[in-house]
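Novice: Sharing a model prediction with you, sequence too.
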Amino acid sequence: MNIRQLEAFRTTMMVGTVNGAADLLGLSQPSVSRLIAELEKELGVTLFNRAAGRLVPTPEGRMIHEQVENTFRAYQRIGELAADVRRLRVGSISIACMPALGITFLPAVMARFCEAHPDVDISLDVQSSTKVEDWIATERIDLGLAEVPYDREDLSVDEFCNVPYYAVMKKGDQLGQKSMLSPADFVGRAFISTTAHYQARPHVDRLFESRDIHRVMRIDTSFSHATCELAALGVGVGFIDPFSVHGYLDRVDVRLVDPCITFRVGLLYPRSRPLSKVGRTFVSFMKECRDRWLAEVAAACRPHV
């Protein structure tokens, strides 16, 4: 039994004659008759009674026709689904992301993506980088954003960004008079530091300790956006990634520091499960938004006149 036999039977049932079915299918009348005869032989069921030159469906033929119609509707649904997939009218993606990119950056990406593809479902979990890695390795999610470096062989990684941390301070702070800062500029300044689980923390501490520079270690915070808020309120200065500070550019000044400390983030995927078209399209939206945000933060590094 094959699809051509079923198609010949179905079309004959629709139009009532073999000649009519042959015209619709672009076949000869003998070809349609042969396909129906082959189907009857394979099924062991008489599908039509032949009387006075006409084909009259048998009760068994009508029952089988009902199932054939279900089959063709299923074929049609497969085609429609494939078209929806191609046009991103259906699908879903699950994402886990470290807080620095999960609080403001990814929601901004999601807003633009959902506007362009309103029928795609998205789930977002904001988690630590370590948990993001674990979830990717166990295929709990489709896509992850986590800070690197890490030592994992059970997931696939593409670089998402490798950019400098910025010094962040209250708008109008005297440090903002310089276009580039050095560690010496922070002598005696109240410093807002990230907690020890941040990968940047030991690098920042070594930057100052190796130069015997004393900061006033006033506040530790485990949340990068809290660093921005505290800096905006004038509590102190800190080092921050460009994604966290982007939404604060109207309230804070940002400056590069030489030597710089880099913020590296990887795009993580399950090793044995490639991204779907929905996932690949979402990544392209992320990269477009990333480039725009990084350019806007870099443009904000202008000294006070």
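Specialist: The structure has been received and is ready for your questions.
Novice: switch to C-alpha atoms for all contacts and neighbour counts from now on
Specialist: Will do.
Novice: How many residues are close by residue 19?
Specialist: 17 (other CA atoms under 10 Å).
Novice: was I right about it contacting residue 31?
Specialist: No - in this structure, residue 19 is not within contact of residue 31 by CA atoms under 8 Å, at 10.3 Å.
Novice: List the contacts of the nearest residue to residue 102 once chain neighbours are set aside.
Specialist: Closest residue in space to residue 102, ignoring its immediate chain neighbours: residue 126 at 5.6 Å, by CA to CA, 6 or more residues apart in numbering. Going by CA atoms under 8 Å, 6 or more residues apart in numbering, residue 126 touches 96-99, 102-103.
Novice: Included below, for side-by-side comparison, is a second structure:
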Amino acid sequence: MGKLNAKQMEVFVAVMTHGSITAAAQQLSVSQPAVSRMIERFEQAAGFHAFERRRGKLLPTPESEIFFAEVRQVYRGIEYLQEVAREIGCTGRGSLRVGVFPAFAEGWISQRLAQYLVGRERLFTSLAPMSTDSIVDAVSRQTIDFGIAMRASDREGICCEEIYRSEIVCIMPKGHRLKGKRSIGPADLSGEAFVSMADRGHVRSSVDAIFNSGGIEREIRAESPWASSVCHLVSRGIGVALVIRESAEEFAHLGYHIAAFKPQVDYRAYLISSTARAMPAAAQGFRDMLLMDYSEAKKPTL
């Protein structure tokens, strides 16, 4: 009794499946004598008689039936593993862990993530709101695949790619005294009750610097890292706010006025990833989609 090899198994399965030497040979694209020789070698290695002829028909022995039932179990397992490999390769299986600055953890990232998950029912996704510093730390520790942060990082082993750019606009409660103005400046908001984005990043610093340089005081009544919360508070008359244009437009149904803010304050976001390891296929696919979306958005409209 020898050792079964993959070719012998393939021929045995072909004969069992198709019921004859002729059909098996056609399926394998080999000659009938080649199949017959391989079956002989299979029997020698397996240690049992595999087939017998009765009235011109090739019939499997009881031993072959038992063995074939086991082989089919193995083949089903291999087919399952092939499907798993295919899904992993095309980003359809696995996990995707993304850390997102709170201002982006709502509509912007959710819309794109929902788009990416279409057809990827076996891909588990974790979307966690984090500060920029926490995102950089998590990427370094490899507890997330990548992050979307408000500012770039110069930490060793970290890659930063600009992925979003927008502008700050002013939102005001319905009926506000400035509702008719298309553009709002710092002086217009002197003494106003203010709802602030609690980002503590370069945008917040830039906005504070604009007001401080002009000696313009505001009454900060509330703050939140969530754009939706800020927009809700404004719609309830708590105060005015400066938010990114996309957030203002996304929640405009709440009922408030939107006006441009001058001087213009740019709002940027960065995709933070690690250079110390390869990104998983699912994360790489989502990253590529986000960067492609950004590249398309930057193209001038005709």
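Specialist: That came through fine. Keep in mind it's a predicted model, so treat the numbers as computed, not measured.
Novice: sorry, back to before: would you format the contacts of residue 126 of the first structure as TSV with secondary structure and distance to residue 186 of the first structure included?
Specialist: Converted to TSV, the contacts of residue 126 of the first structure look like this (DSSP: H, G, I helix; E, B strand; the rest coil; distance: CA to CA, whole Å):
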residue	secondary structure	distance to residue 186 of the first structure
96	strand	35
97	strand	31
98	coil	28
99	helix	26
102	helix	29
103	coil	28
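Novice: Run these past the second structure and keep the common ones.
Specialist: With both residues aligned by TM-score structural alignment, their matches' CA atoms under 8 Å, the contacts of the contacts of residue 126 of the first structure that the second structure also has are 96-99, 102.
Novice: Show me where the stretch 1-150 of the first structure has its helices.
Specialist: Per DSSP state H, counting those that start in this stretch, the stretch 1-150 of the first structure carries helices over the ranges 3-15, 18-25, 29-43, 59-86, 99-102, 105-116, 129-137.
Novice: if we can go back for a sec, what lines up with the residue nearest to residue 102 of the first structure in the second structure?
Specialist: Using TM-score structural alignment, the equivalent of residue 126 of the first structure in the second structure is residue 129.
Novice: Residue 8 of the first structure now?
Specialist: By TM-score structural alignment, residue 8 of the first structure lines up with residue 11.
Novice: Pull the residues that contact stretch 264-282 of the second structure.
Specialist: So stretch 264-282 of the second structure is contacted by 88-96, 123, 135-136, 139-140, 142, 145-152, 157-168, 203, 206-207, 244 (CA under 8 Å, 6+ apart).
Novice: one step back: of the contacts of residue 126 of the first structure, closest to residue 256 of the first structure?
Specialist: residue 99 (22.0 Å; CA to CA).
Novice: residues near that closest one, how many?
Specialist: Residue 99 of the first structure, neighbours per other CA under 10 Å, totals 22.
Novice: now do residue 44 of the second structure
Specialist: Counted with other CA under 10 Å, residue 44 of the second structure comes out at 16.
Novice: what about it, distance to residue 6 of the second structure?
Specialist: 15 Å (CA to CA, to the nearest Å).
Novice: What separation is there between the equivalent of residue 180 of the second structure over in the first structure and residue 169 of the first structure?
Specialist: Residue pairing (TM-score structural alignment): residue 180 of the second structure is matched to residue 177 of the first structure. Distance of residue 177 of the first structure to residue 169 of the first structure, computed by CA to CA: 12 Å.
Novice: Pick out whichever of the two has more residues nearby.
Specialist: The residue with more neighbours, out of residue 177 of the first structure and residue 169, is residue 169; 30 against 15, by other CA under 10 Å.
Novice: any idea how far whichever strand or helix holds the more buried one is from the chain center?
Specialist: Residue 169 of the first structure is part of strand 166-170 when elements are defined by DSSP states H and E. Relative to the centre of its chain, strand 166-170 of the first structure is centred 30 Å away, using CA atoms, centre = their mean, to the nearest Å.
Novice: If you count contacts, what does that strand end up packed against?
Specialist: helix 224-232, strand 237-240, strand 252-257 (3 or more CA pairs under 8 Å, 6 or more residues apart in numbering; DSSP states H and E).
Novice: And the spatially most distant residue from the centre of the first structure, how far from residue 15 of the first structure?
Specialist: Residue farthest from the centre of the first structure, counting by CA atoms, centre = their mean, is residue 52 at 64.0 Å. The gap separating residue 52 of the first structure from residue 15 of the first structure is 17 Å, by CA to CA.
Novice: since we're on residue 216 of the first structure, how many residues are nearby?
Specialist: Residues near residue 216 of the first structure, counting by other CA under 10 Å: 13.
Novice: and the equivalent of it over in the second structure, what is it in contact with?
Specialist: Aligned counterpart of residue 216 of the first structure in the second structure: residue 218 (TM-score structural alignment). Contacts of residue 218 of the second structure were listed using CA under 8 Å, 6+ apart, and they are 189-194.
Novice: go on, residue 167 of the second structure?
Specialist: Contacts of residue 167 of the second structure by CA under 8 Å, 6+ apart are 244-245, 264-267.
Novice: and those, which of them are in strands?
Specialist: In strands, defined here by DSSP state E, the members of the contacts of residue 167 of the second structure are 244, 266-267.
Novice: how about the strands in the stretch 151-300 of the first structure?
Specialist: 155-164, 166-170, 180-181, 190-194, 216-221, 237-240, 252-257, 262-270 (DSSP state E, counting those that start in this stretch).
Novice: Let me have the ones you listed in JSON lines, extended by distance to residue 80 of the first structure.
Specialist: JSON lines is the format used below for the strands of the stretch 151-300 of the first structure (distance: least, CA to CA, whole Å):
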{"stretch": "strand 155-164", "distance to residue 80 of the first structure": "32"}
{"stretch": "strand 166-170", "distance to residue 80 of the first structure": "49"}
{"stretch": "strand 180-181", "distance to residue 80 of the first structure": "57"}
{"stretch": "strand 190-194", "distance to residue 80 of the first structure": "51"}
{"stretch": "strand 216-221", "distance to residue 80 of the first structure": "51"}
{"stretch": "strand 237-240", "distance to residue 80 of the first structure": "48"}
{"stretch": "strand 252-257", "distance to residue 80 of the first structure": "51"}
{"stretch": "strand 262-270", "distance to residue 80 of the first structure": "28"}
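Novice: Residue 292 of the first structure is nearest to which of those?
Specialist: Closest among these, once you apply CA to CA, is strand 155-164, at 12.7 Å.
Novice: average distance between the closest one and the second structure?
Specialist: Comparison of strand 155-164 of the first structure with the second structure after fitting gives an average deviation of 2.2 Å (mean CA distance after the TM-score superposition for the first structure).
Novice: Thanks again, I'm all set now.
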